[in-house]
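> can you look at this prediction? I've put the sequence above it.
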Amino acid sequence: MTVLSTPAASAAVEQCRIITRDRARNFYYGLKLLPEPERSALFVIYAWMRTADDLVDDASHPAAETRTRLEALRVATVAACAGQPADDDPIMRALADVATRFDLDVTHFHAMIDGQLADLGQVRYERFDDLRRYCEQVASSVGLACISIWGYQDDRAPRRAVDRGIAFQLTNILRDFAEDFGRGRVYLPREDFDRHGLTPEILNAGSDERIEPFLVEQIDRVESYYRAARDLTTMVTPSCRPTLWAMTEIYQGLLRRMRREPERIVRGPRVRLSALTKSAIALKARWQARADR
């Protein structure tokens, strides 16, 4: 079963499912735990996000052209959320139905695109407040769209979703520091470097005694956002909780690994969870999903 009923619309959602399966890897199996129509809706949201990400990550186009393409995506997305998708774009056709069925707020998509635009060119943030705003754009907005699809009964859930999104994105930023540095992107704020007498270049070199206290401070801050959002899982519809739990456990597992081995943030290898750990998370999430049905 898919979220859409007509043959053409069902084919559009199936294309989104394939994109999610091929590109989301670990998340695909977590999303499969969702009931319908929430499962297909999340496939559509992921496919839309992948489209935006690919525009920014495509180094073959100059920044000005990428900016134009992102703004065109914005226009198409607004039209889809208003129930007028382009006929030749299956992702937009699927998004139109999802946005209507779950009453999605188009401002979430505006925020995601604004965050993608911020990634064009050389990225440097002066203050943590600036970085937090970026995290809200690219990650918290996704969380808000997700809980709109999953459903929730507690008015505090949107604030918790914002904090969980910030935690996820800060986890990504720490894990990917070396890769992002090589692409001219430094997300960690300059005020933090200044406080420790460091620079991004010194951190990337990875051989200074001031680095470990700096990284511990970063990890502590990320953990504070996980704590702030710790009760979000209990606020969403029970049948959707296993997916949110599994996603959170994966990200927190990465952060715990960085806590144990902070040097890997700058020296590598890139922090990953073992196949055994991911399998254990998946098994527990499946058990939870069966218990909630």
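Cool, the structure landed. Numbers count the residues shown, from 1 in each chain.
> going forward, measure contacts between C-alpha atoms and count neighbours the same way
Fine.
> where do the helices of the stretch 151-293 of the chain begin and end?
157-175, 177-182, 190-195, 200-205, 211-228, 241-260, 264-267, 275-291 (DSSP state H, counting those that start in this stretch).
> may I see those arranged in TSV, with mean neighbour count and distance to L42 as well?
Listed next are the helices of the stretch 151-293 of the chain as TSV, based on neighbours: other C-alpha atoms under 10 Å; distance: least, C-alpha to C-alpha, whole Å:
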stretch	mean neighbour count	distance to L42
helix 157-175	23	16
helix 177-182	18	27
helix 190-195	14	35
helix 200-205	16	36
helix 211-228	16	22
helix 241-260	19	11
helix 264-267	20	30
helix 275-291	15	16
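> take the one below as the second:
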Amino acid sequence: MSGGAIRHGIRPDDLAHCRAVIRTGSLSFHTASRMLPASVRDPALALYAFCRLVDDEVDEGHDKVRAVLALGARLERVYAGAPRDAPEDRAFAAIVAAYRIPRALPEALLEGLAWDAEGRRYGGIGEVRGYSARVASAVGAMMCVLMGVRDRHALARACDLGVAMQLTNIARDVGEDAAAGRIYLPLDWLAEAGLTPEAFLARPEATPDMRALVARLLEEARRLYIRSEAGVPRLPQNARLGIYAARFIYAGIGTELRRQGHDSITRRARTGRMQKLGWLGKSALYAGGSMLLPQPATLYAPPLAETAFLVDAVAERGQASPWWGAGRTGALLETLAALKARDGAAGQQGRRA
């Protein structure tokens, strides 16, 4: 067993499995992760493999409700120290124990996936940020924990990066989501463009109004990408290159969207190997301090209202409560209970049929 495996407790075969999952399922993260030191990269691969698994279970499964409920049970087993006998679960349980990951973080991710399962739509950009906080910023906060960072300001900027990346995802996938009957765009923005969700889903088109809406979403992401940069110097020196790489590679998707006229309905924005190499070079300049960083005041900007609960869950506050926290929030319990009730009602209806 390698020295890294001893520190984080992940079995070598489980780590190899997680690495393979990320290599095939998330090329952008795999590229950026190669810039991280092994002490951070290995547990990060385990973290992302588990997050990828839970996302795929809900996104690709035939029964999203049961998938979320099953994931809740799996997470319960992880925090009980008895994970399911699967590589991703064992590896995630190992880093939960080794790095004392607050339970509120993976539970926030689960809440976001529960919102997906119930087909929730979002009235305004604040609600979209709230969803992004759960499915993306929660992962960014867990990455900070893996690096030993619990500084409030660094956490707030990491959460900014998570929201920016998710907004980029939403902007890129408008057409694919519509084809699947899903919509993550702010409904009030759609209304301003003279569209109802039903009309758009029935006939998604890259109209000038829709292109303008995508551009507006990317501008929201761009602002947060810039804010996020101020937090990177608060991270360990040997981890900064990888985080800058993730920031620039993901923002590059938005650049491609702009080049194709903000059409994410008839086309999908893709980035090439040479572009990624260019962004890695830029990341190296930033990590080495060869380029000017944003004004220091950016670092101290308060967290987004939608991500403040994640910062609070991680930041050291001198409380005597157990590191894993009190467990599920009332909102998550209510969401899971509603899903369970819906699942039971659907089962009864099926039996009557």
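Yes, it's here. A quick note: this is a predicted structure, and the numbers were derived from the prediction, not measured.
> one step back: ok, which of the helices of the stretch 151-293 of structure 1 comes nearest D57 of structure 1?
Checking these against D57 of structure 1 by C-alpha to C-alpha gives helix 177-182 as the closest, at 11.5 Å.
> identify the residues contacting that closest one?
V186, Y187, P200, N204, I265, V266, R267 (C-alpha atoms under 8 Å, 6 or more residues apart in numbering).
> and it, which stretch of structure 2?
On the basis of TM-score structural alignment, helix 177-182 of structure 1 is assigned to residues 174-179 in structure 2.
> shouldn't L190 of structure 2 be in contact with L201?
No - counting by C-alpha atoms under 8 Å, L190 of structure 2 stays clear of L201, with 11.4 Å between them.
> which residues does the most centrally placed residue in structure 2 contact?
By C-alpha atoms, centre = their mean, structure 2 has its centre lying nearest to A136, at 1.9 Å. Applying C-alpha under 8 Å, 6+ apart, we find A136 of structure 2 in contact with L109, C159, G162, V163, M165, Q166.
> with respect to R227 of structure 2, which of the residues you listed is nearest?
Distances from R227 of structure 2 to these, taken by C-alpha to C-alpha, are shortest for C159, at 10.1 Å.
> that closest one corresponds to which position in structure 1?
Per TM-score structural alignment, C159 of structure 2 is aligned with V162.
> residues contacting the spatially closest residue to that match that is not a sequence neighbour?
With C-alpha to C-alpha, 6 or more residues apart in numbering as the criterion, V162 of structure 1 has its nearest non-adjacent residue at 4.4 Å, and that residue is S140. Neighbour list for S140 of structure 1: A161, V162, D163, R164, G165, I166 [criterion: C-alpha under 8 Å, 6+ apart].
> quick one: map S140 of structure 1 onto structure 2.
Match for S140 of structure 1 (TM-score structural alignment): S137.
> what are the ranges of the strands in the stretch 51-200 of structure 1?
Taking DSSP state E, counting those that start in this stretch as the test, the strands found in the stretch 51-200 of structure 1 are 123-124, 185-186.
> how much does the first one stray from structure 2?
What that stands for is strand 123-124 of structure 1. With mean C-alpha distance after the TM-score superposition for structure 1, strand 123-124 of structure 1 departs from structure 2 by a mean of 3.4 Å once superposed.
> need the residues that contact that strand.
So strand 123-124 of structure 1 is contacted by G184, R185, V186, Y187, L188, P189, R190 (C-alpha under 8 Å, 6+ apart).
> what about the third one, distance to F214 of structure 1?
Think V186 of structure 1. To F214 of structure 1, V186 of structure 1 is 15 Å away according to C-alpha to C-alpha, to the nearest Å.
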